[in-house]
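Participant: Task: produce atomic coordinates for the following.
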Amino acid sequence: MYGEDITRDQIAEAYLQAHPALVSCASTLEALLTTLCRDRKVKVHAIEARAKDPLSLQDKLQRHPNYERLSDVEDMCGVRIVTFYQEDVGRISDLLDDEFEILKKESRQAESPDAFGYRSLHLIGRFDARRRGLPEYAAYAEFPVEFQVRTVLQHAWGVISHSLDYKNEAETPPEVRRKLFRLAALMETGDELFGSYRAEVESLRDRYSEQEKRGDWTQLPVDLDSVMTSWKRLPIDDVVAVATRAGFQEMDNTSHEESHRWSMGMLVSLTRLAGVETLGELAAVMSRIDRYEPRLAELARISKEHGFVPFANAFDLTAFAMILEHPELRVKLATTFHPAIEAGLDAALQSGGAP
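Facilitator: I've put the predicted structure just below:
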């Protein structure tokens, strides 16, 4: 390991010389782990890497007389990976096992239910032999790296408890210790519930997907997941054709559903206010949009006069049509569109009664 021959009296000077390379190593690790997590489809809250500050190292040497050589300092380069869910801590651990040479692994957690502290996974490792042989990693080949993997809630606990300057149970005043125990228990319960919540959401999405594949999508309740699953089943082309004739600017409505996520969410909120409960009912609303073509044309005309050409977004157009049919929904929705669209809606609402 790096620094085997650097004794205690040489550590500070040697580390100063190595520090620039460690800073570069941290940057490389952050970019590499971001790519690895993306490739494995593990969504994380944050990946942060840093080289240990030389002054911090000197302080650590004073507090730990057992550090005899630079190789004893295992956290010269540190990486913190913050996940959303407890289950993903294990997935990140597997990733690190596969992609790095792990020398030590420990799960730091309370040994008893009422103990101070919170869980996190700590690993000591380095680039594996495969990467150490590549030119872009050669300069960091022997650097030890400390990996810390924890959830968002575990990270919050660590940040808050650290800000209070209590590093362990013994340092915590007895009169506040009980409250800290309760907080630790609540946060651990929160992690478990978030995991259950994700499992239920994924199960719901799988069920929606199966119903959509069977063609049994019309009875799905209107929510963001059902719309995102079945939106290609909705009469999108009919809505776009009306919008284009009304003067709206064409756009690629066959693109990935993420590009329409905001519009979908807004439409879902509107349908709930209007009492539209199923995707079949929503499809029926969309199929009637040609009734509103003249008033949509007025909306587009006024919007253009205000310097904005509205897009033929099928979900926005459906929302406009619902507002034209039930003007009170505009107030209930409490969503502000582009100022030019707002002016166009005003004009369209004033241009006539129900179609």
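
Participant: Could you use CA atoms for every contact and neighbour count after this?
Facilitator: Fine.

Participant: which element is the spatially closest residue to K104 that is not a sequence neighbour on?
Facilitator: Closest residue in space to K104, ignoring its immediate chain neighbours: I124 at 5.0 Å, by Cα to Cα, 6 or more residues apart in numbering. I124 belongs to strand 120-127 when elements are defined using DSSP states H and E.

Participant: for Y137, same thing?
Facilitator: Secondary structure assigned from DSSP H and E places Y137 in helix 135-138.

Participant: next SSE after that helix?
Facilitator: Going down the chain from helix 135-138, the next helix or strand is strand 145-151, by DSSP H and E.

Participant: still on that earlier bit, other residues contacting the strand holding I124?
Facilitator: 74-75, 89, 99-109, 137, 140-151, 154 (Cα atoms under 8 Å, 6 or more residues apart in numbering).

Participant: Can you select the buried ones from those residues in PyMOL?
Facilitator: With 16 or more other Cα atoms under 10 Å as the burial test, the buried ones among the contacts of strand 120-127 are selected in PyMOL as follows:
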select buried, resi 74+75+89+99+100+101+102+105+137+140+141+142+143+144+145+146+147+148+149+150+151+154
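
Participant: quick one more, to check against the first:
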Amino acid sequence: MAQLGSRYHEWVRAHPDAGEDFGAAVEDLLADAGVTYDRVIARVKDWPSMKAKAYKRKADGSWMYPEPWEDIHDLIGVRVTVFHSTEIPVAIGALQQSFLVERSVDKTAETRISGGFGYGSHHLILTVDESSADLDELADYPGVSFEVQVRTVLQHAWAEFEHDIRYKRGRDPVDPRVDRAFTLAAGLIELADQQFDQIAVLQYTDDTAGDDVELTAETLPGILTMLLGNRFPGSRSENYRFLMEILAADGITTVAELAALLDDVDIEAVRGAMRYRFHPGQIRLIDDLLLRRYGRAHVDRTGEIGMRPQLRPAQLARRLEMMRTARIMREE
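Facilitator: Next comes the predicted model:
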């Protein structure tokens, strides 16, 4: 255990920003994939929790984690909450195509198979490998494994409340009425999630925007649905403010100008050149279409826009080089 402690503290000292780095990388990845998520929270397990987990034993008395530094995979944990369950497979697909998948467990399916309600979540154990090469935030973490939990906001609320009530009691028995209440609440949450899925299908159905209508962050989701249909997933509402900023920086301010940018031939050229690991979302696609049209000027005009301006110029430069290599650039 002393050796585990020294390795743990040495690693934490060497990576003081690990939680922030992994959280930022997953946020960027989900945004590029057009996942409408609520929030991404990342943390590094503290030493008391790591130590307690390392001491766990199986029913037969053997160690659950014989080599704790290698066997415990949630030193870094990331939780992704989404608004409706149809986003979960999209988020999982983007993550699986961007990291080495060590394990994937659908807790919701396990619960259904067992005939119960309750803990709904999808757990992934992932490792940073060559698939993650373009995630600049993780350049210092090759070979590092981490856990990601993906669940809806309602599933998360249920799990947090149950953990607080049930598991913090330790070995003390829980009143059967509490079990029954949790089961009933879980059934209602599953029903509510289904209704949220229906709402997601019905949103953004307005198709009345004229060509001369000025673009805004509020109107962009509906206009893009009108122009692109359901070919490319949308994103979080706040991300459309970023999209509006980069469009305006390149002088695109009306529906007609946006429609001209979204040419099917240009879209296919960009998709072929970029070789996306996952189906791109609307915002990533348009960012790349702007990069193809304006080249280095797009980098100069928009490099400092967004949540992580320290990383964006290098990311755009790498994408620009891919387009030049594929010979799809407009004249710069």
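
Participant: so how many other residues sit close to the residue nearest to K104 of structure 1?
Facilitator: Residue neighbour count, defined by other Cα atoms under 10 Å, stands at 20 for I124 of structure 1.

Participant: the inter-axis angle of the longest helix seen in structure 1 versus strand 145-151?
Facilitator: Across structure 1, the helix with the greatest residue count (assigned by DSSP state H) is helix 174-214. Helix 174-214 of structure 1 and strand 145-151 are oriented at 80 degrees to each other (axes from the mean of the first three to the mean of the last three Cα atoms, to 10 degrees).

Participant: Would you mind listing the outside residues contacting the helix or strand just after helix 174-214 of structure 1?
Facilitator: Scanning forward in sequence from helix 174-214 of structure 1 by DSSP H and E, the next helix or strand is helix 224-230. Residues from elsewhere that reach helix 224-230 of structure 1 (Cα under 8 Å, 6+ apart): R205, Y208, S209, E212, W217, L220, E257, R261, M264, G265, V268, L279.

Participant: The most centrally placed residue in structure 1 in helix, strand or coil?
Facilitator: Taking Cα atoms, centre = their mean as the criterion, H45 is the residue nearest the geometric centre of structure 1, at 5.7 Å. With DSSP: H, G, I helix; E, B strand; the rest coil as the basis, H45 of structure 1 sits in strand.

Participant: same check, this time on the one 4 residues further on
Facilitator: Secondary structure state of A49 of structure 1, per three-state DSSP, is strand.

Participant: All the helices of the stretch 251-355 of structure 1, residue numbers only.
Facilitator: For the stretch 251-355 of structure 1, applying DSSP state H, counting those that start in this stretch gives helices covering 261-274, 279-287, 293-305, 314-325, 328-333, 339-350.

Participant: closest one to R132 of structure 1 among the ones you listed?
Facilitator: helix 261-274 (42.8 Å; Cα to Cα).

Participant: Please find the angle between the direction vectors of that closest one and helix 279-287.
Facilitator: With the same axes, to 10 degrees as the basis, helix 261-274 of structure 1 and helix 279-287 are set at 100 degrees to each other.

Participant: Hey, what's the angle from helix 261-274 of structure 1 to helix 314-325? Just curious.
Facilitator: 30 degrees.

Participant: Helix 261-274 of structure 1 - contacts with which helices or strands?
Facilitator: Here helix 261-274 of structure 1 touches helix 224-230, helix 314-325, helix 328-333, going by 3 or more Cα pairs under 8 Å, 6 or more residues apart in numbering; DSSP states H and E.

Participant: Noted, bye for now.
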